[in-house]
Each structure stands twice: as structure tokens, then as C-alpha cells.
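S.K.: 3D model of this:
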Amino acid sequence: MNKLKYLFVAGLLRIAGKLSLASAQRIGKFIGLLMWKLQLKTREVTEINLSICLPELSPTERADLAKESLISTGMTMLEIPLMWEWPVEKCLDLVRETEGLELIDEAMADGSGLILLAPHLGSWELAGLFFSSRYKMAALYSPPNMPEFEDYMIRVRGRLGSELVRGDRRGLVRLGTILREGGVAGILPDQSPRGKGNAFAPFFGMEVKTMTLVSKLMQRTGAKVLITYAERLENAQGFRIVVRKTEPGLDSKDSVAATTALNQSVEQCIRDIPGQYQWEYKRMRHRPPGEINPYNPDRVC
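M.R.: Below you'll find the predicted structure:
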């Protein structure tokens, strides 16, 4: 059954991968509007997150932003097959503008490794391809629920030599080795971490479980850190790669101070283009013990 499911999913990806960027974004916009119109769970979670994170917005502004975010998520869903199925050169041609690339050269000038944080903002798949085309790079990932799909994912994401590293103990050791050798490690910093490597820190004012991995890697390897995203331009014109400095204190040995700096760094990028953030992710579901789960007010964490 899993084999058949994989063949079905892989077939859909190949079909979607034949679309142009404009066609993929039009279909994605339709899917996003459908999620909005049908009052699906994704819309409910998006609206809850926006009410928590951006309370300064009026109800009308939040509704407009929720709609924009779902449209963006729909576009992302249709853009991923392009990033996986298109020739690499065609994908890289989508990068029309860049900002802050000099920060990477400055950070690595002394031979230090670099941790590139890439939140779920804009096209993180394109950002990964772009940087793996320029640097010796490894990216942390969690294996998919469909084992057959893992080999495909590793192959398409590693087309330019990028090494995909599982988020287990062996994988983290490998990530540390790459950073000590002066390489680049890509990490998605805005997921709820599993296991013990976490601390509770404010994210848009709400205490949530946050990964301590970044600060530990910095302490162990001497790596530096920057944050990046690929902003979607209007009218299917392509994308703009943005690289920014992170908030100070990310390498602190105080886990709360380090994770607070991590979340603040992510927040600053989200505030730049809030409509392109993946607001439907239940980031607030893991809170300190005794706190209410905002997605299910009848339950406490």
C-alpha cells in the first residue's frame, strides 16, 4: 500500500513539476482561497495564531492577512514540485534579486562554519537550492512518514551536492563536523522540537517550546549564524533572497536567553512579509505545563 501511495504522490509531483511558475501560483492561489472559503482547520489555526501574535491588528486586518497567508501557503504547495522537478538552473533563474549576501562572506572569511536559519517564510526550498549552489552545505531534516519518499526527497534536495542530515544523534554529530570544517548548515528554526533539546521562550509574546540546537552547535563548533528567506515577488516575477543578521545572544549558555534571541530573529523576518509566513502551523501547542492549549482551550499543556 505504501508503495502505491508513493507512486501516486511521485506521479502528482512530476505532473505539477511541468507547470510554469505563473500556472503553479494561479493554482496555488485557488487552493488557498478554497481553504479560506471552506472554513477548514487551516484557516482556524491561522486566525488563532494571528490573534496571538499580532494583536495590534484590527479584526479586518487580521482577516485580510489570514486570507493572504493561506493563498501564500497554497502557492508554496504548488511551487515545491517545481523546485524538486525542474532543472536546477531553471530554479536558480527564479532568483531575481538578492540582499545581504555580503554578510555570508564576512561571516565565513576567517574559515568559520555558518548556520543559516531558514524559517517557513516564502520559498524555503528555493533558498536551500540557492545556497547549496554556492557553498558546501548540509541541511537538517526529519524523515517523512512514507519511507519510500525519503530517497526521492534526498535525491532532489541534494542535486547540487547538499548533504541531507537526519535530525538524530548521528546526524547532529555529522552536522557539527561539517561546521567545524567551515561548511554551511541549514536549519528550520520555527518548528516545535522533539526530545530534550528545548527551552520555553517567548515567540510573539507567548512562551513556546523552542529548539536549543542552534546555540549548542554554535558553542561546540564556533560557527556563526545568519537568517535567510526567499521572498515571493508579485506577478510570478520570481523571488528575492534576503540574508539578515540575527539578534545578539543566540550563542548564550543560558538556554532561555539563547532561544529568546532565536525567536526574536525569526519574528523580525516574519514582520517583513507576514503574508508569506506559514501561519497554519500549530507553533503554540507546546507551552509550559499548566498553560492552556490555544488550539483546544479545554486542554492544558
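
S.K.: From now on I want contacts and neighbour counts done on CA atoms only, so please keep to that.
M.R.: Will do.

S.K.: Which parts of the chain are strands?
M.R.: 95-99, 114-117, 137-141, 163-166, 184-187, 198-203, 206-211, 224-232, 239-245, 292-293, 296-300 (DSSP state E).

S.K.: for these, which one sits closest to residue 263?
M.R.: Each of these has some distance to residue 263 by Cα to Cα; the shortest is strand 198-203, at 5.5 Å.

S.K.: compare with the first, here's sequence two:
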Amino acid sequence: MDKPRFRAALLHPRYWLTWLLFAFWFLLAQLPYRWQLGLGRGFGRLMLRLATSRRTIAERNLAQCFPELGKDDRADLLRRNFESNGIAIMETGMAWFRSARWLHKRFTFEGLEAVRALQAEGQGVLLMAMHFTTLELGAAMMGMSITLDGMYRPHKNPVYDYMQRKGRERHTGGGTVYQRKDVRGVLRALQRGRAVWYAPDQDYGIKQGVFAPFFGVPAATVTGTSRFARVGRAKVVPYLVTRLDDCSGYRLKVYEPIEQIPSGDELQDAILVNQFIEARIREAPEQYMWVHRRFKTRPEGAENVYEGVRKKKKKRKRVEK
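M.R.: Modelled structure (predicted):
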């Protein structure tokens, strides 16, 4: 993709509120770190009260994935998860607006040398991320640590899209950002020995996936992991950023490659991916993005997990000149 380019159309009055929100976000990101965590928790508690649809989605997801928990324990996990989502808003501001030096102070690293060694050998790396609430901050830190390409879905608001790309690409170290549909571009990058950021743990429908168990529930799981590994001749290397319990910062951990992928069986590969992600979630369940409709696509005859939850209306795209 081309680099994000500022256009005069972005100054149209309908986008002034968006610019003001970004200015406010920038100012919040300059606050002391622990203040930002406290504000984030406050935002999260407010979201828990006001974002009723998201709250219901998270409640249904937790009920599906943790049926062994009692009502009070799930309610406590839900509260901590929304606090984590609120902190993620602040962490996104950190990732987009704070310096690399400021961010590095708050990170410890584990396993980065293995990725660098693979890249030095010219080996393509499919860097498998997971939708934890630290996702944005983790991608920024990984982009500052290795040469990294990314995958990207445009935002509907062109000002938000511009600022989001600016914020993300300042940490890619000159890497390329591919639109999510640009499969050929990603495959070529992997074949050239690049590391490409990729997150396979959302429901993109069954046309490009299979039903594989996730916490024992059939979940539409993309088969792109198998395809990228096989055609791109890449190693599947998971990594995760978790927030430390003492609020002192973060741990970025790169795991051993999942050598069994590709196995030649896309369902088996999807099962392995889901098993790995599930294991990481169980280590810090409050930090996963439970507000997404992970079980949106259902097997024939299965109940709708999100029955009665209001869906967002699709907006028409504006054509900017």
C-alpha cells in the first residue's frame, strides 16, 4: 500500500469532531503511565455501564467459554475485562503518540532472538498475533524490535483511517502494510523472507475457514494460517504481549514455531491454532477481547449465541475527492 497521505478533504467540517478527539487522545497519552492506567480502568467501567450490546456479547462469550465459572466469578471476570478494554484505549494512544524510548522502558522481551535468527537466514515468518487488549501496543513494540510487514483493514472514517495508519506505520521500521485482501502480496513477502504480522482469531465467516473447536465450541476459524505457511514457505511463530499484574509494564514473549503447521490438513491446523490461543487466554482471560462476536457464524442448526443483540448498521462509504 502507498504511505498514508493527507488530503484537504480531511479538513471538512464533518471531521472536526474526529480531529478534536484525536487531539484529546494525544494529550491523554502524555500523562504519567500509572495515571493512564487509572483513567483506562475508569473508561472501562463506564463502558461496562453504557456499551450494553458489547457487554452482552462479552457475557455470552464468557458463558460459552467458561461454563464452569459461577455467576459471580463470571461477573468479576467481565468487569476486569472491560477495565482491560478501557486501558487498551490508553495503550493505543501510547503506541501512536509516544516515543520508542518511552515505550521500551516499559517492556521486557523473551524469544526475540529466535525471530531475528530466522530472518537472518532468509526464512519467512508468519508472526501470529492474538486479539488481546494489548494488541495495538504489542504490534507497535514488535515493529520497533524487528523488520516487520503488517496486514490492515481500512477504517470507514477517513480521518481515523489516516491517523491510525500514521500511528501504526511509524513503528514498522520501513516495513510494508498490506490490505487484508492482498493475499498475493503477503505470500510474496513471506517467500522473500519477510516477517508478516497476522491474527487468525476472529470470525470471518465459513467461506474462508472451517469450524474448529474454541473452548469446546465450534468456531469459524480462518484457514489462512495453513495457506500462508504452505505457499509462503513460512514458519508460524506466535507472540503475545501481556500486561503485568503489578502495573509496571508489559512482557513481550515470542513462542517456539508451531512446526506442525502446515500439516496438509487445514482443519487440523485450525485446531492447533485455536488450542494454542485458548491456552494463552486461560493464562490471562481478562486481557482477551471478549467484546468481539467470536461465535457469529454457527454450524447448521446451532443456536445463535448473540440472539437479540443489536447489530451495527452498515454505513454507506463516502467517496472523497
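
S.K.: picking that back up, tabulate the strands of the first structure (CSV), appending distance to residue 278 of the first structure and mean neighbour count.
M.R.: Formatted as CSV, those follow (distance: least, Cα to Cα, whole Å; neighbours: other Cα atoms under 10 Å):
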stretch, distance to residue 278 of the first structure, mean neighbour count
strand 95-99, 21, 14
strand 114-117, 15, 25
strand 137-141, 18, 22
strand 163-166, 23, 20
strand 184-187, 16, 25
strand 198-203, 14, 21
strand 206-211, 17, 22
strand 224-232, 13, 23
strand 239-245, 17, 20
strand 292-293, 19, 16
strand 296-300, 20, 10
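
S.K.: Residue 203 of the second structure - how many residues pack around it?
M.R.: Applying other Cα atoms under 10 Å, we find 18 residues neighbouring residue 203 of the second structure.

S.K.: Ok, the one 5 residues further on next?
M.R.: For residue 208 of the second structure, the count of nearby residues is 12 (other Cα under 10 Å).

S.K.: Just to check, it is in contact with residue 227?
M.R.: No. Between residue 208 of the second structure and residue 227 there is no contact under Cα atoms under 8 Å: 10.8 Å.

S.K.: Report all helices and strands that the longest helix along the first structure contacts.
M.R.: Counting residues, the longest helix found in the first structure (DSSP state H) is helix 59-85. Applying 3 or more Cα pairs under 8 Å, 6 or more residues apart in numbering; DSSP states H and E, one finds that helix 59-85 of the first structure contacts helix 2-16, helix 21-37, helix 41-53, helix 124-132, helix 147-157.

S.K.: Can I get these in TSV including distance to residue 169 of the first structure and mean neighbour count?
M.R.: Output for those, formatted as TSV (distance: least, Cα to Cα, whole Å; neighbours: other Cα under 10 Å):
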stretch	distance to residue 169 of the first structure	mean neighbour count
helix 2-16	27	14
helix 21-37	37	19
helix 41-53	32	18
helix 124-132	22	22
helix 147-157	18	15
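
S.K.: In JSON lines, list the ones you listed along with distance to residue 260 of the first structure.
M.R.: Below are these laid out as JSON lines (distance: least, Cα to Cα, whole Å):
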{"stretch": "helix 2-16", "distance to residue 260 of the first structure": "38"}
{"stretch": "helix 21-37", "distance to residue 260 of the first structure": "32"}
{"stretch": "helix 41-53", "distance to residue 260 of the first structure": "15"}
{"stretch": "helix 124-132", "distance to residue 260 of the first structure": "22"}
{"stretch": "helix 147-157", "distance to residue 260 of the first structure": "30"}
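
S.K.: if we compare the ones you listed, which one ends up closest to residue 223 of the first structure?
M.R.: helix 124-132 (16.7 Å).

S.K.: Onto which residues of the second structure does the closest one map?
M.R.: Aligned by TM-score structural alignment, helix 124-132 of the first structure corresponds to residues 135-143 of the second structure.

S.K.: Now do that stretch: everything it contacts.
M.R.: By Cα atoms under 8 Å, 6 or more residues apart in numbering, the surrounding residues in contact with stretch 135-143 of the second structure are 88, 91-92, 94-95, 103-104, 129, 148, 168, 171-173, 197, 240-241, 252.

S.K.: Check stretch 236-250 of the second structure too.
M.R.: 34, 37, 106-108, 115, 125-130, 134-135, 138, 225, 229, 251-259, 261, 284, 287.

S.K.: What is the end-to-end distance of that stretch?
M.R.: 23 Å (Cα to Cα, to the nearest Å).

S.K.: same thing with stretch 239-259 of the second structure?
M.R.: One end of stretch 239-259 of the second structure to the other measures 15 Å (Cα to Cα).

S.K.: Alignment lookup: residue 254 of the first structure to the second structure.
M.R.: Checking TM-score structural alignment: residue 254 of the first structure goes with residue 265.

S.K.: Which among the helices and strands packed on helix 59-85 of the first structure is found nearest to residue 178 of the first structure?
M.R.: Per Cα to Cα, nearest to residue 178 of the first structure of those: helix 124-132, 13.5 Å.

S.K.: after superposition, how close is that closest one to the second structure?
M.R.: Following the fit onto the second structure, the mean deviation recorded for helix 124-132 of the first structure is 1.8 Å by mean Cα distance after the TM-score superposition for the first structure.

S.K.: Compute the inter-axis angle for that helix and strand 95-99.
M.R.: 70 degrees (axes from the mean of the first three to the mean of the last three Cα atoms, to 10 degrees).
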